[in-house]
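Chemist: need a structure here:
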Amino acid sequence: MQMHFVKMEGCGNDYIYVDQEKEQIVNPQTLARKISDRHFGVGADGMILICPSDMADCRMEMYNADGSRGKMCGNGVRCVAKYLYDYKKIRKEEIAVETDSGIHTVRILEDSGKATVAMGTPVIEEEPHVISMEGQKTEMMIVSMGNPHAVIFMEPEEGSWKTWNMKKAEAVSTHSDFPDGINVELVQVYSETGMKIRVWERGSKETLSCGSGACAAAAAAIRSGRTKQKVNIEMPGGMMEVEWDSDGQMYLTGGCRFVCEGEYPGSVG
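Modeler: Take a look at the predicted model:
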């Protein structure tokens, strides 16, 4: 039995999107692992199901590349809205997407190929979290964007962001202090309006970008006085903009693009 899919990416954060009104997925965890495999599947950071919703224009179910369920994905929710806009012809000013972390509204910026999503209000732990690894202490800020993030600010002597050893981020992500795992952002602030980050996502390993990770990093930088309320975030997959508005809401803006579509020949059960 074949299954129709669409592959989309937001700043290099790519997912396989499946319309649940057309396809019935029995075991999404298994399918996510198979279809996300970059050698034996289509290849992606995970799979997102677009489902009917009684509360919004649709409901988004997110599965990481290892099959685990994710609560929220800032890049994914923007791509879901883009799918509704282009495929379903829902041409509303704001498209509402239900997620496991609540309803998020997305505005499609048609002329630029970008979309802006209201990501909610970050929840930041008041005190820095410190863990010991191999005799060294690592300090981080814990931020929730509907999913958990550990934000680590890198010192200038730690070199260019392209040379960072991501094993450190992986070790933090799977540390015993975080029994359910945690997303990790390594952050280099280079001005009061700009930063570079790399992300290790629980369930997907390092990704080219992460929308909720960008917001978590911005929230930590703004709260600690490192940047202004609006900041440009450069990731390996591209540039995004995050603004922490006076109403407490964070807004994430970035590209969302179709890559391809096709028929997946494997079992969808």
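Chemist: from here on, just use CA atoms for contacts and neighbour counts.
Modeler: OK.
Chemist: so where do the helices sit in the stretch 151-269 of the chain?
Modeler: Defined through DSSP state H, counting those that start in this stretch, the helices belonging to the stretch 151-269 of the chain, from first to last, are 167-173, 211-223.
Chemist: could you pull out the helices for the stretch 1-150 of the chain?
Modeler: Secondary structure of the stretch 1-150 of the chain (DSSP H, counting those that start in this stretch): helices at 28-36, 74-86.
Chemist: list the buried ones in the longest one?
Modeler: Judged by neighbour count using 16 or more other Cα atoms under 10 Å, the buried positions of helix 74-86 are G74, N75, G76, V77, R78, C79, V80, A81, K82, Y83, L84, Y85.
Chemist: one more to put side by side:
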Amino acid sequence: MNFYKMQGAGNDFVFIEDFNNEIEDECRLAEKLCDRHFGIGADGLVIVRKSEVAQAKMVIINADGSRANMCGNAIRCFGKYVYEHNIANSTKFSVETGDGVKEIEIILEDANVKYVKVYMGNPSYDGHDIPLNNLDSLIDTDIIVDNKTYRVTTVLMGVPHTVIFGNDRDYDAIGEGSKIEKFHLFKEGSNINFVKVIDKTHIRVDTWERGAGATLACGTGCSASVVVAKRLGLVDKDKEIYVKAPGGELIIDVQGNDVYMKGPAEVTFEGTTNL
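Modeler: Coordinates of the predicted model:
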């Protein structure tokens, strides 16, 4: 099996093609390939397939074998892959995901891919969409987890994200994020984003991801964090916001209810495996 290893702001993925739908147990395969000791090592497996509604279909499976509808960093890498492998014949094209069809724009510099821009869709605070247990919404509200109080806002940005602002303290993304993920109000768990506001156009985000753990960056998480920060009036509502994650920087633009993400994507290596 041929594979590509790619990363976006440090969030890394194994890419394989499956145009004829030959993979039988893709969740088990993800666990094997993503294992950092006995496999290739990655936060997730991305499968490239044919689509009847877009130029290509992205299937993403987390390192623990669980499925994800959408991943911001993965789809940027996917956009670069599709463009550079001539699956799409334009710098603007669409990709089918578990969260619907996403529009991609390849931004070139000297004929090379500098950034990939993705239309991330519309956020939803609706408790049915997220989904929440018996709750219409969870916006700027205190919850208690493991005897600690957190002021949270939860939004669906392709996948559920809970955003916590805290310039006055440091959070443990692993120790605290893993516990908040399982909070009883989250019907299917939640990704957790710990956010510090640097100024009106810059924030820092550390994310605990369902199925992957603490990652170096999370595109949907950075997008969700900006959406919530704008809603709460913590950043400029009319400007692009620069988001610093441990693995790099993303640029998030919110136009009305539409969210756009821009950032890098790189191939780290390629090879073959018989796992």
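Chemist: outside of stretch 96-113 of structure 2, which residues touch it?
Modeler: Outside stretch 96-113 of structure 2, the residues within contact range by Cα atoms under 8 Å, 6 or more residues apart in numbering are 51, 53-59, 68-70, 79-80, 83, 91-95, 114-121, 158.
Chemist: pull out the buried positions in that stretch.
Modeler: By 16+ other Cα under 10 Å, the buried positions in stretch 96-113 of structure 2 come out as E96, T97, G98, V101, K102, E103, I104, E105, I106, I107, V113.
Chemist: out of those residues, which one sits closest to N193 of structure 2?
Modeler: Checking the buried residues of stretch 96-113 of structure 2 against N193 of structure 2 by Cα to Cα gives G98 as the nearest, at 21.7 Å.
Chemist: which one in structure 1 is aligned with that closest one?
Modeler: For G98 of structure 2, the aligned position in structure 1 is D100, judged by TM-score structural alignment.
Chemist: likewise for V228 of structure 2?
Modeler: Correspondence of V228 of structure 2 to structure 1, assessed by TM-score structural alignment: A220.
Chemist: list the contacts of its match.
Modeler: With contacts taken as Cα under 8 Å, 6+ apart, A220 of structure 1 has the following neighbours: I124, M141, V143, V151.
Chemist: what does V152 of structure 2 give?
Modeler: If you count contacts by Cα under 8 Å, 6+ apart, V152 of structure 2 has them with L138, I139, D140, T141, D142, I143, T162, V163, I164, F165.
Chemist: what does it correspond to in structure 1?
Modeler: In structure 1, the residue matched to V152 of structure 2 (TM-score structural alignment) is M140.
Chemist: mind listing what the residue lying closest to that match once chain neighbours are set aside touches?
Modeler: Setting aside the residues directly before and after it, M140 of structure 1 is nearest to I152 in space (Cα to Cα, 6 or more residues apart in numbering), at 4.7 Å. Under the criterion of Cα under 8 Å, 6+ apart, the contact partners of I152 of structure 1 comprise T138, E139, M140, M141, V184, E185, L186, V187.
Chemist: closest one of the buried residues of stretch 96-113 of structure 2 to A173 of structure 2?
Modeler: Distance to A173 of structure 2 across these (Cα to Cα) is lowest for G98, with 26.4 Å.
Chemist: look up how far D18 of structure 2 lies from the closest one.
Modeler: 16 Å (Cα to Cα, to the nearest Å).
Chemist: before we move on, what about I139 of structure 2?
Modeler: For I139 of structure 2, the distance to D18 of structure 2 (Cα to Cα) stands at 41 Å.
Chemist: the more surrounded of those two?
Modeler: Here I139 of structure 2 and D18 are compared on neighbour count by other Cα atoms under 10 Å; more neighbours surround I139, at 18 against 12.
Chemist: so the more buried one makes contact with Y150?
Modeler: No: distance between I139 of structure 2 and Y150: 11.9 Å, which falls outside the contact criterion (Cα atoms under 8 Å).
Chemist: show me what I143 of structure 2 lines up with in structure 1.
Modeler: Using TM-score structural alignment to pair residues, one finds that I143 of structure 2 aligns to I131 in structure 1.
Chemist: got a list of what that match touches?
Modeler: Residues counted as contacts of I131 of structure 1 (Cα under 8 Å, 6+ apart) are K137, T138, E139, D177.
Chemist: ok, those residues in structure 2, which still hold?
Modeler: Taking both residues aligned by TM-score structural alignment, their matches' Cα atoms under 8 Å as the threshold, the shared contacts between this structure and structure 2, drawn from these, are K137, T138, E139.
Chemist: the second one contacts V130, correct?
Modeler: Yes: taking contacts as Cα under 8 Å, T138 of structure 1 lies within contact range of V130: 5.5 Å.
Chemist: more neighbours: which of those two?
Modeler: Between T138 of structure 1 and V130, T138 has the larger neighbour count (other Cα under 10 Å), namely 15 against 12.
Chemist: distance of that one relative to P128 of structure 1?
Modeler: When distances are taken as Cα to Cα, T138 of structure 1 and P128 of structure 1 turn out to be 10 Å apart.
Chemist: next one: E134 of structure 1
Modeler: The value you get for E134 of structure 1 to P128 of structure 1, if Cα to Cα is used, is 19 Å.
Chemist: which one's more surrounded, the two?
Modeler: Neighbour comparison, E134 of structure 1 and P128: the larger count goes to P128, with 13 against 5 (by other Cα under 10 Å).
Chemist: strands of the stretch 1-150 of structure 2, start to end?
Modeler: In the stretch 1-150 of structure 2, the segments counted as strands under DSSP state E, counting those that start in this stretch are 2-8, 11-17, 44-49, 56-62, 67-68, 92-97, 100-109, 112-121, 141-145, 148-157.
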